[in-house]
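Chemist: Sharing a sequence plus its predicted fold:
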Amino acid sequence: MAAPPEGTPCWADAVFTDVEGAKSFYGDVLGWTFAEAPGGFGGCAEARADGRAAAAVVPPAPGQEGAAQWCLYFAAADAAATAARIREHGGELLMGPTRIGGLGTMCTARDPGGVVFGLWQAGAHEGFGATAGPGAYRWAEVLTREPEKSDAFFPAVFAYRSERLGDGTDFRVYGLGERGVLGRLRMTDAFPPGTPPYVNVYFTVADCDEAVTRATDRGGVLRFGPTDTPSGRFAALSDPQGANFSVSDVAGAAGEPPPAADGE
């Protein structure tokens, strides 16, 4: 498979203190099955949708226990070069670039407004294997109270074009060529006070309302929705360990991003 263009979302993972609890929750809500991740690094479990790699759940490294949160990784042809651009444009490197055996090279970083994200230079592990259908990654949005910082940073690092969409909501889409690959939403007072900036990852589900019911029955919290949009029905949730994510049903046209929510 050809490597995706630089800046394309290519993988997602989350660190959980209770990995077995996370596997049980997301298995029920998203229909994921789990297997030991390739290479068996650090107890990482690979989530699979229809037998294909969809994401990973990871235990914390010693001394790094903290709030659970999904991390979105962007494709990098040369992680070291992209990391240099991150520093050049005011970002902070949190880890790496680090080679993960023969799987690839990873790096985690933070933009000038505090948004954490990752880089992945593919080796044997190319990233998302599941690209459509229930359980697959669908879309993501940078949620920040300092959008001007993200708007300057991400297009400089990844050569995105940037287009403002919608009326009354400060929402932009970053794109590669004609394809939108990432949203950016200004966080308003509708978000709970103290909510840090983050990348909100969307996963596809067969039925949004059913997924919300499963999530809340298992201890998840509904933050927004469900609501109908031209791209399908979606809702924003937090899992029982506090990681934020969204679900969007398959009624939306393939490749169309769900619209941003005003708050969660």
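Modeler: Perfect, thanks for sending it.
Chemist: contacts and neighbour counts: CA atoms only from here.
Modeler: Will do.
Chemist: how long is stretch 131-148 end to end?
Modeler: Using CA to CA, to the nearest Å, one end of stretch 131-148 lies 31 Å from the other.
Chemist: Quote the end-to-end distance of stretch 169-184.
Modeler: End to end - CA to CA - stretch 169-184 spans 11 Å.
Chemist: Tell me the buried residues in stretch 69-83?
Modeler: 69-77, 79-80, 82-83 (16 or more other CA atoms under 10 Å).
Chemist: Which members of those residues occur in helices, if any?
Modeler: Among the buried residues of stretch 69-83, DSSP state H puts 79, 80, 82, 83 in helices.
Chemist: Residue 95 is in contact with the second one, correct?
Modeler: Right, residue 80. No. Judged on CA atoms under 8 Å, residue 80 makes no contact with residue 95 at a distance of 11.7 Å.
Chemist: circling back: for the buried residues of stretch 69-83, work out which two are farthest apart.
Modeler: Using CA to CA, the buried residues of stretch 69-83 span at most 25.4 Å, a distance reached by 69 and 77.
Chemist: Can you classify residue 119 as helix, strand or coil?
Modeler: On the three-state scheme (DSSP: H, G, I helix; E, B strand; the rest coil), residue 119 is labelled strand.
Chemist: Could I get the contacting residues of it?
Modeler: 73, 74, 75, 76, 79, 106, 107, 108 (CA atoms under 8 Å, 6 or more residues apart in numbering).
Chemist: Then residue 59?
Modeler: 15, 16, 17, 18, 19, 42, 43, 44.
Chemist: repeat that for 7 Å
Modeler: 15, 16, 17, 19, 43, 44 (CA atoms under 7 Å, 6 or more residues apart in numbering).
Chemist: Now do it against residue 235, distance only.
Modeler: Look at residue 59 and residue 235: by CA to CA, they are 26 Å apart.
Chemist: Name the helix or strand for residue 150, please.
Modeler: Residue 150 belongs to helix 147-158 when assigned by DSSP states H and E.
Chemist: which of the residues in that helix are buried?
Modeler: Quick answer for helix 147-158 (16+ other CA under 10 Å): 147, 149, 150, 151, 153, 154, 155, 157, 158.
Chemist: Put this next to the previous one:
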Amino acid sequence: MFADVEAAKLFYGDVLGWSFAEASTEFGGYAEARVDGRAVAAVVPPMPGQEGTSQWCLYLAAEDAAATAARIHDHGGELLMEPMRVADFGTMCLARDPGGVVFGLWQAGTHEGFGAVAEPGAYCWADVFTREPEKSDAFFPAVFSYRAKRLEDDMDFRVYDLGERSVLGRMRMTDDFPPETPPYINVYFTVADCDAAVARATGRGGVLRFGPMDTPFGRFAAISDPQGANFSVIDPGSTTGEPPRTTDVT
């Protein structure tokens, strides 16, 4: 969601190599972002009442959006938008966890979601950044049947697994975050070269917040785009060291 959609297209088109479908006035100016013709994201103007806001929103898949929305309510979350049918494409819903983290639900119709993942230009990973991690750790596993694991080090970080796959991280926001920064989900986009992507982003007015840094999962950097939307880029092909051990949380 971007206050200036055309500026967002120019920025992400250069940084991540996206092309864009023609915006749909029928669906609020929604324009699908693509890599090699496959859907990887979308940009849309703010909804009424949110003018001036720019941020990314991650949509989690739901087999039944209405049933998932009910679980969100039952476990202390807030529905910002009740499940709404979007033509034949699917059903969407917007919600907030008890700690203030905003996310979406998507029940697929003809549009299943990502056409590509974990390749240059496409979504790769996401972390829940929250000041109240105990609330997120109770909420997300209860609503989405995740199994939580913690890293065996001093960092307050959790990994949420779905079946045998790790699908989402949870990070405690420290005092390093400005107090005005709300809780959010930080999305990671795959790039072929982290440093080159950072150079393109800062060259177009983005702000480097952290990194680039080498990790066992890839070389990554955290960035704010010129409109203030936070995201990260990661080159998963450039790894350093062994992944940290994890322990199930009961």
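Modeler: Arrived safely. For clarity, every value in this text was computed on a predicted model and none was experimentally measured.
Chemist: Report the TM-score for the pair.
Modeler: Remark: TM-score between the superposed chains equals 0.93 [TM-score structural alignment, normalised by the length of the second structure]; 242 aligned residues with a CA RMSD of 1.8 Å.
Chemist: Going by residue numbers, what spans are helices in the second structure?
Modeler: 5-16, 65-74, 133-144, 194-203.
Chemist: got TSV for those, with distance to residue 234 of the second structure too?
Modeler: Formatted as TSV, the helices of the second structure follow (distance: least, CA to CA, whole Å):
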stretch	distance to residue 234 of the second structure
helix 5-16	11
helix 65-74	31
helix 133-144	24
helix 194-203	6
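Chemist: Compare those and give me the one nearest residue 176 of the second structure.
Modeler: Among these, helix 133-144 comes nearest to residue 176 of the second structure, with 15.9 Å by CA to CA.
Chemist: with the first structure superposed, average distance for that closest one?
Modeler: On superposition with the first structure, the mean distance recorded for helix 133-144 of the second structure (mean CA distance after the TM-score superposition for the first structure) is 0.2 Å.
Chemist: number of nearby residues for the counterpart of residue 87 of the second structure in the first structure?
Modeler: Correspondence of residue 87 of the second structure to the first structure, assessed by TM-score structural alignment: residue 101. For residue 101 of the first structure, the number of neighbouring residues by other CA atoms under 10 Å comes to 12.
Chemist: Repeat that for residue 51 of the first structure.
Modeler: As a measure of burial, residue 51 of the first structure has 13 neighbours, counting by other CA under 10 Å.
Chemist: Just give me the match in the second structure for it.
Modeler: In the second structure, residue 51 of the first structure lands on residue 37 (TM-score structural alignment).
Chemist: which residue is nearest the centroid of the second structure?
Modeler: residue 187 (3.3 Å; CA atoms, centre = their mean).
Chemist: still on that earlier bit, can you check which part of the second structure the helix holding residue 150 of the first structure sits on?
Modeler: The aligned range for helix 147-158 of the first structure is 133-144, by TM-score structural alignment.
Chemist: Give me the residues contacting that stretch.
Modeler: Contacts of stretch 133-144 of the second structure (CA under 7 Å, 6+ apart): 68, 71, 72, 75, 97, 98, 99, 146, 147, 172.
Chemist: Repeat that for stretch 49-63 of the second structure.
Modeler: Here stretch 49-63 of the second structure has contacts from 1-3, 46, 68, 103-107, 227-230, using CA under 7 Å, 6+ apart.
Chemist: same deal with stretch 29-37 of the second structure?
Modeler: Outside stretch 29-37 of the second structure, the residues that reach it (CA under 7 Å, 6+ apart) are 18-24, 39-45, 121.
Chemist: Please identify the buried residues of stretch 200-220 of the first structure?
Modeler: 200-209, 211-212, 214-216, 218, 220.
Chemist: pretty sure residue 160 of the first structure contacts residue 174?
Modeler: Yes. If you go by CA atoms under 7 Å, residue 160 of the first structure and residue 174 touch, sitting 5.5 Å apart.
Chemist: With distance to residue 139 of the first structure as added columns, please give the buried residues of stretch 69-83 of the first structure in TSV.
Modeler: Listed next are the buried residues of stretch 69-83 of the first structure as TSV, based on distance: CA to CA, whole Å:
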residue	distance to residue 139 of the first structure
69	16
70	13
71	13
72	10
73	12
74	12
75	15
76	18
77	21
79	22
80	26
82	22
83	23
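Chemist: aligned partner of residue 167 of the first structure in the second structure?
Modeler: Residue 167 of the first structure maps onto residue 153 in the second structure, by TM-score structural alignment.
Chemist: Look up the closest residue to its match, ignoring the ones flanking it.
Modeler: Closest residue in space to residue 153 of the second structure, ignoring its immediate chain neighbours: residue 244 at 7.8 Å, by CA to CA, 6 or more residues apart in numbering.
Chemist: repeat for residue 119 of the second structure
Modeler: residue 190 (5.6 Å).
Chemist: so who does the one you found touch?
Modeler: So residue 190 of the second structure contacts 118, 119, 120, 121, 122, 123, 124, 233, 234, 235 (CA under 7 Å, 6+ apart).
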